[in-house]
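Student: Provide a 3D model corresponding to the input given below.
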Amino acid sequence: MWQKANARTFKGLESETKWQGPFLFAQLADTQLGMVDANAKWDVEMASCKKAVEALNKLKPKFAIVCGDLVDMWPSNDPEHPDADATKRVQQVADFKEVMKGISEDIPLVCLCGNHDVGNRPNAVTIEEYKREFGDDYFAFWAGGCRCLVVNTSLYNDPADAAKEYAEQHEWLLMQLAAAEAQGATHTLVFSHHPWFLQDPEEDANSDLGMWEFTTASGYVVKLKNQYFHIPRERRRPVIEAFRKHKVRAAFAGHWHQCGEVRLPDGFEQIVTGAVGAQSDTAPGA
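Tutor: Just a heads-up that it's a prediction; the model follows:
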């Protein structure tokens, strides 16, 4: 079940290349076992995951996808978090897999990596750790005539320690976008952890995007500039240009722990889904 993303495709989701009408899929994000109680325990997130599983089994979507931060504990060999507890990481991954086993076998579960899964500044070792746990960090599949591209946006967030992996994925993404258009995909959809932007494709480090705040169960308050949640503009621009060139219909993300939607005049939509686990407040109107 956990190694279906392999050789840059997803086993069982390869054949539906033709449109047969509207269909339902489910996008989730940030199950992030451990965030609420700073990795002391994760019973709150497990309970939320169980509710999500129950909802999915009732909805019966064509597929379900979890857009990253499957667990909270950072990976081994993450230079920013040398004190990461490998034992807790292993247990969180095991518990995530155990609760998600409750999803009906006829609903394919697609998982992708977030920054807590491979690091804010990923490297070859952290990516390989994730691949051993869940399969490829980026890949493509077909569903109902739509070409779905799954991207490791942590490489776009900060490729300093993974320049080769970043370049390879970017080349792959450009090729996949062109191929989807050439193959006549009814819609091309992109799934990632990080939103490419929050409000405007041209926002940057100096834009007034406000602050993000979250209080843990122990009362510790986390405050971050919202720029933490988007892809830096210098690496975002070529991706957005490629999306426009190849008529990407929508991009789906998580990471922000709140909901947000942006529709651009050319018809492109970006949908940011709130967290299954630790949810922050959603801005009014989002």
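
Student: all contacts plus neighbour counts: C-alpha atoms, from now on.
Tutor: OK.

Student: list the buried ones in stretch 27-38?
Tutor: 27-37 (16 or more other CA atoms under 10 Å).

Student: now stretch 136-143, how far from the chain's geometric center?
Tutor: Its chain's C-alpha centre and that of stretch 136-143 lie 12 Å apart, by CA atoms, centre = their mean, to the nearest Å.

Student: again, but for stretch 231-241
Tutor: The chain centroid and the centroid of stretch 231-241 are separated by 17 Å under CA atoms, centre = their mean.

Student: same question for stretch 195-209.
Tutor: So, by CA atoms, centre = their mean, the centroid of stretch 195-209 is 18 Å from its chain's centroid.

Student: quick one, longest helix in this structure?
Tutor: helix 163-182 (DSSP state H).

Student: show me what it is packed against.
Tutor: Counting contacts by 3 or more CA pairs under 8 Å, 6 or more residues apart in numbering; DSSP states H and E, helix 163-182 is packed against strand 146-150, helix 154-157, strand 187-191, helix 233-245.

Student: can you list the buried residues in stretch 193-200?
Tutor: 193-199.

Student: what does stretch 58-65 give?
Tutor: Applying a neighbour-count criterion of 16+ other CA under 10 Å, one finds 60-61, 63-65 buried in stretch 58-65.

Student: also stretch 198-215?
Tutor: Buried-residue list, stretch 198-215, by 16+ other CA under 10 Å: 198-199, 201, 203-204, 212, 214.

Student: where exactly do the strands run in this protein?
Tutor: Counting by DSSP state E, the segments of the chain that form strands are 5-6, 9-10, 26-28, 64-67, 109-112, 139-143, 146-150, 187-191, 211-215, 221-225, 250-253, 260-263, 269-272.

Student: okay if I get these as a markdown table plus distance to residue 87?
Tutor: Output for these, formatted as a markdown table (distance: least, CA to CA, whole Å):
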| stretch | distance to residue 87 |
| --- | --- |
| strand 5-6 | 25 |
| strand 9-10 | 29 |
| strand 26-28 | 26 |
| strand 64-67 | 23 |
| strand 109-112 | 22 |
| strand 139-143 | 28 |
| strand 146-150 | 28 |
| strand 187-191 | 29 |
| strand 211-215 | 25 |
| strand 221-225 | 25 |
| strand 250-253 | 28 |
| strand 260-263 | 34 |
| strand 269-272 | 31 |
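
Student: this one next, for a side-by-side:
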Amino acid sequence: MAETNKRPFQIQAINRRFVPFDSEKEKEWKGSFFFVQGADCQPGLTYQWSGKIRKTYTPDAPINWDVEIEATRAIIKKLNEMEPKPKFFIVCGDIVDAYDFEEPFRTRQEKDIKEVLAELDPSIPLVCVCGNHDVGDEPTRSSIQRYVDNFGDDYFDFYCSGVHCIVLNSQFYAHSANVEDLKSQHEQWLDRVLKDHSAKHTIIFQHIPWFLRTYDEDKDYFNIEINTRLQMLEKFHSSGVKKIFCGHYHRNAGGSYKSMEQIVTSAIGLQLGVDKSGVRLVRVTEDDIEHQYFATDDIPANFL
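Tutor: As a prediction, the model looks like this:
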């Protein structure tokens, strides 16, 4: 196995900063680049899926997550082979499947997925975004802290070659009753970072999509309640956000709100539709942001 296997997993989002990028130096546009977006590694979900709903973990269940671990490893291998390398690889939530209270599965999944993610070439920074399985459907201070302790901050921002990247904790918009104070801190922080209009582009990354196809669609499990949705979409649009990248749906989807595009990327792990395990490659130019989803076997060696 490659030497990168032996490197420990590095937490890179600390104190609302993403350590690999010096934001002051990275505020300047330096030319076109690309990054890779994935979502929902979610080791264990395949063995838990009944076809309609995720089953509950039981201590004596014959659960393993070989399928998702190998799917994630295959992605990592492809990214490591790319020349030039992507500027970063971002995983938009549900890095694990087992909830905070589902032991011993949660601890084992954290260990196993971090070992695989640590195989990523060290020249490709890994950006982790929290999902509902990572911090809980009804997050608490302790469930959020567990995620932070294992994967880094649950929200933060950074600049990359003149592009402002904002990472949200979307679970605050789904259920925040247990952590209203933390949600308030999140919103104050978000209002502050959205005021910076110096970047060539502003991009948001989160787990749960605001919508799947149309901004005025009905609420269901995979999107956000419509009043909150419209309020936040207008805030982002009026702040100059160009794109919002999400996961959660385990299928590819997306649509637009006014001139702002939201992109929903299918899973690295279990698929719930016709897509195959893969990632989205995103090319950023001075005037545009283009993207395409690739199944793992089809990821090109060069995307520029």
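
Student: most packed of the helices and strands packed on helix 163-182 of structure 1?
Tutor: helix 154-157 (a mean of 26; mean count of other CA atoms under 10 Å).

Student: any chance of the helices and strands packed on helix 163-182 of structure 1 in JSON lines, with distance to residue 12 of structure 1 too?
Tutor: Below are those laid out as JSON lines (distance: least, CA to CA, whole Å):
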{"stretch": "strand 146-150", "distance to residue 12 of structure 1": "13"}
{"stretch": "helix 154-157", "distance to residue 12 of structure 1": "26"}
{"stretch": "strand 187-191", "distance to residue 12 of structure 1": "18"}
{"stretch": "helix 233-245", "distance to residue 12 of structure 1": "26"}
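
Student: in structure 2, which residue is closest to the centre?
Tutor: residue 92 (0.9 Å; CA atoms, centre = their mean).

Student: which residue in structure 1 lines up with that residue?
Tutor: Using TM-score structural alignment as the criterion, residue 92 of structure 2 maps onto residue 67 of structure 1.

Student: its match: what's it in contact with?
Tutor: 27-30, 111-114, 191-193, 252-254 (CA atoms under 8 Å, 6 or more residues apart in numbering).

Student: again, but for residue 283 of structure 1
Tutor: 258-260.

Student: on that earlier part again, distance to residue 140 of structure 1 added to the buried residues of stretch 27-38 of structure 1, as CSV?
Tutor: Output for those, formatted as CSV (distance: CA to CA, whole Å):
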residue, distance to residue 140 of structure 1
27, 16
28, 18
29, 18
30, 21
31, 22
32, 23
33, 26
34, 29
35, 29
36, 32
37, 34
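
Student: and those, which is closest to residue 187 of structure 1?
Tutor: Proximity of those to residue 187 of structure 1 (CA to CA) peaks at residue 27, which lies at 16.4 Å.

Student: residue 243 of structure 1 contacts residue 177, doesn't it?
Tutor: Yes - counting by CA atoms under 8 Å, residue 177 is a contact partner of residue 243 of structure 1 at 7.5 Å.

Student: is the closest residue to residue 289 of structure 2 other than its chain neighbours in a helix, a strand, or coil?
Tutor: Leaving aside its sequence neighbours, residue 289 of structure 2 sits nearest to residue 283 (CA to CA, 6 or more residues apart in numbering; 5.8 Å). The three-state label given to residue 283 of structure 2 by DSSP: H, G, I helix; E, B strand; the rest coil is strand.

Student: number of nearby residues for residue 283 of structure 2?
Tutor: Neighbours of residue 283 of structure 2 under the rule other CA atoms under 10 Å: 18.

Student: relative to residue 211 of structure 2, how far out is it?
Tutor: As judged by CA to CA, to the nearest Å, residue 283 of structure 2 and residue 211 of structure 2 stand 23 Å apart.

Student: from the buried residues of stretch 27-38 of structure 1, pick the one nearest residue 46 of structure 1.
Tutor: For the buried residues of stretch 27-38 of structure 1, the nearest to residue 46 of structure 1 is residue 33 (7.0 Å; CA to CA).

Student: alignment lookup: the closest one to structure 2.
Tutor: Match for residue 33 of structure 1 (TM-score structural alignment): residue 43.

Student: what does residue 114 of structure 1 give?
Tutor: So, by TM-score structural alignment, residue 114 of structure 1 is matched to residue 131.

Student: can you check residue 177 of structure 1 too?
Tutor: Per TM-score structural alignment, residue 177 of structure 1 is aligned with residue 194.

Student: I figured that match hits residue 232, correct?
Tutor: No - contact criterion CA under 8 Å: residue 194 of structure 2 and residue 232 do not qualify, at 11.8 Å.

Student: can you give me the neighbour number for the alignment partner in structure 2 of residue 164 of structure 1?
Tutor: The equivalent of residue 164 of structure 1 in structure 2 is residue 181 (alignment by TM-score structural alignment). By other CA under 10 Å, 12 other residues sit near residue 181 of structure 2.

Student: show me the contacts for residue 102 of structure 2.
Tutor: Counted by CA under 8 Å, 6+ apart, residue 102 of structure 2 has contacts residue 57.
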